[in-house]
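> sequence and predicted structure below; questions after.
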Amino acid sequence: MSEVLFTVLVGLVALERLAELVVSKRNAAWSFARGGVEYGRGHYPLMVALHTALLAGALAEVWWRRPEFVPVLGWTMLALVVLAQGLRWWCIATLARQWNTRVIVVPGLSLVQSGPYRLLRNPNYVAVVVEGFALPLVHSAWITAVVFTALNAVLLTVRLSVENAALAALDRAPSP
């Protein structure tokens, strides 16, 4: 029974991710219409694959290994998943049309420093990291949690490098 409930949870997270992609696609069109430049296209398919693998891996591990649901771990991790989703949508709301799953910089727009960005430089990535280990651990899928966290650390290193380079290029660009 707990495997079924976990599957529903992962399905809800998958639906949330699809909603993100809809928002991202709309925001990308808005950005490109204003002269936005995309950076780091090469790592984006890997990011999509890794995040898809998180969901699939968590489900596969729970249904294959059938780890026990540990209430103190499961409920704590579920709370972290919910908080991560809240933080992610706070980021999306704060960045508004500037939020995207890709790295797109629109010349002339200033760096957002309100909402969660007044507290953290990369709050969306905090949400990603927390969700990446917490979601599988809701049902003790520790293998998925460890593998995703390790691979995501490598990918985030690349992603942050791309974002920093994009922002540095924007700083050097002439003002419109």
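Arrived safely, thanks for sending. Residues are numbered from 1 along each chain as shown.
> hey, let's count contacts and neighbours off CA atoms from now on
OK.
> quick one: the helices in this protein?
2-33, 44-65, 71-95, 123-137, 142-172 (DSSP state H).
> okay, one more to line up with it:
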Amino acid sequence: MFWLMISILLLQRVSELFLANRNENTVKKLGAVEYGRKHYPFLVSMHGLFFLCFMLEVNLLERTLSGWWGILLPFICLVQLIRYWAIFSLGFYWNTKIFVIPDAELCSKGPYKWSRHPNYIVVALEFILLPLLYNAYVTAFMFTVLNACMMRIRIQEEEKALQLNRN
């Protein structure tokens, strides 16, 4: 079950990168400006390292499925639904990079009614819930801390970009 889950999640991430690339081309035609280029390679690396560390911890330390899997798995599925709700709510504006189209309205539908950054919440929950599903506590702790640091940088950069767009 572990390898099936990892395969699905990796396929999901690769598909999202293709979608982001397609959306990037679309918004650039609308005059979008990219922000946060300096931290983006670190963000991508962090996500790749998450999966690598998760797989290594589960296999090398022989982690097994948590006794709490019946609770954790439905939450993981719910988090995935929220991820796609956020992606579909933004449509072609969704991206893994920060793009701002001059004078565009902020999205206020879907999960964006309640949070300015629902996808960041999703990632934070994934970095906790996925490793906990397999008792991979080192990965859960390490990437929760790394993600918190990255999100501090990322959200500041995104808010700065949006502020510049309003002026």
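Okay, I see it. Keep in mind it's a predicted model, so treat the numbers as computed, not measured.
> if we can go back for a sec, just name the most buried of the helices of the first structure.
Mean neighbour count (mean count of other C-alpha atoms under 10 Å) peaks for helix 123-137 among the helices of the first structure, with a mean of 22.
> any idea what T149 of the first structure aligns with in the second structure?
Residue correspondence to the second structure (TM-score structural alignment): T149 of the first structure is matched to T144.
> what sits against that match?
Counting by C-alpha atoms under 8 Å, 6 or more residues apart in numbering, T144 of the second structure touches A124, F127, I128.
> D103 of the second structure too?
Applying C-alpha under 8 Å, 6+ apart to D103 of the second structure gives the contacts N165, R166.
> that one and G36 of the second structure, how far apart?
Using C-alpha to C-alpha, to the nearest Å, D103 of the second structure is found at 19 Å from G36 of the second structure.
> can you put the helices of the first structure in TSV and add distance to V112 of the first structure?
Listed next are those as TSV, based on distance: least, C-alpha to C-alpha, whole Å:
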stretch	distance to V112 of the first structure
helix 2-33	15
helix 44-65	23
helix 71-95	7
helix 123-137	12
helix 142-172	12
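> which residue numbers in the first structure does stretch 4-24 of the second structure align to?
Aligned by TM-score structural alignment, stretch 4-24 of the second structure falls on residues 8-28 of the first structure.
> with the second structure overlaid, report how far that stretch is off on average.
Mean deviation of stretch 8-28 of the first structure from its aligned counterpart in the second structure after superposition (mean C-alpha distance after the TM-score superposition for the first structure): 0.7 Å.
> from the chain's centre, how far out does that stretch sit?
Taking C-alpha atoms, centre = their mean, to the nearest Å, one finds stretch 8-28 of the first structure lying 10 Å from the centre of the chain it belongs to.
> which residues are contacting that stretch?
For stretch 8-28 of the first structure, using C-alpha under 8 Å, 6+ apart, the contacting residues are L55, L59, R97, Q98, W99, N100, T101, R102, I104, L135.
> scan those and report the most crowded one.
Most neighbours among the contacts of stretch 8-28 of the first structure, by other C-alpha atoms under 10 Å: L135, with 29 neighbours.
> you'd agree it is up against V81?
Yes - counting by C-alpha atoms under 8 Å, V81 is a contact partner of L135 of the first structure at 6.0 Å.
> so who does the closest residue to L30 of the second structure other than its chain neighbours touch?
Computed as C-alpha to C-alpha, 6 or more residues apart in numbering, the closest residue to L30 of the second structure that is not its neighbour in sequence is I101, at 6.8 Å. Residues in contact with I101 of the second structure (C-alpha under 8 Å, 6+ apart) are V27, L30, G31, A32, V33, N165.
> ok, those in the first structure: which stay?
With the contact criterion set to both residues aligned by TM-score structural alignment, their matches' C-alpha atoms under 8 Å, those that also touch in the first structure are V27, L30, G31, A32, V33.
> ok, the third one touching P102?
Which is G31 of the second structure. Yes - applying C-alpha under 8 Å as the test, G31 of the second structure and P102 come out as touching, 7.0 Å apart.
> and stretch 40-51 of the second structure, which stretch of the first structure?
Using TM-score structural alignment, stretch 40-51 of the second structure lines up with residues 44-55 of the first structure.
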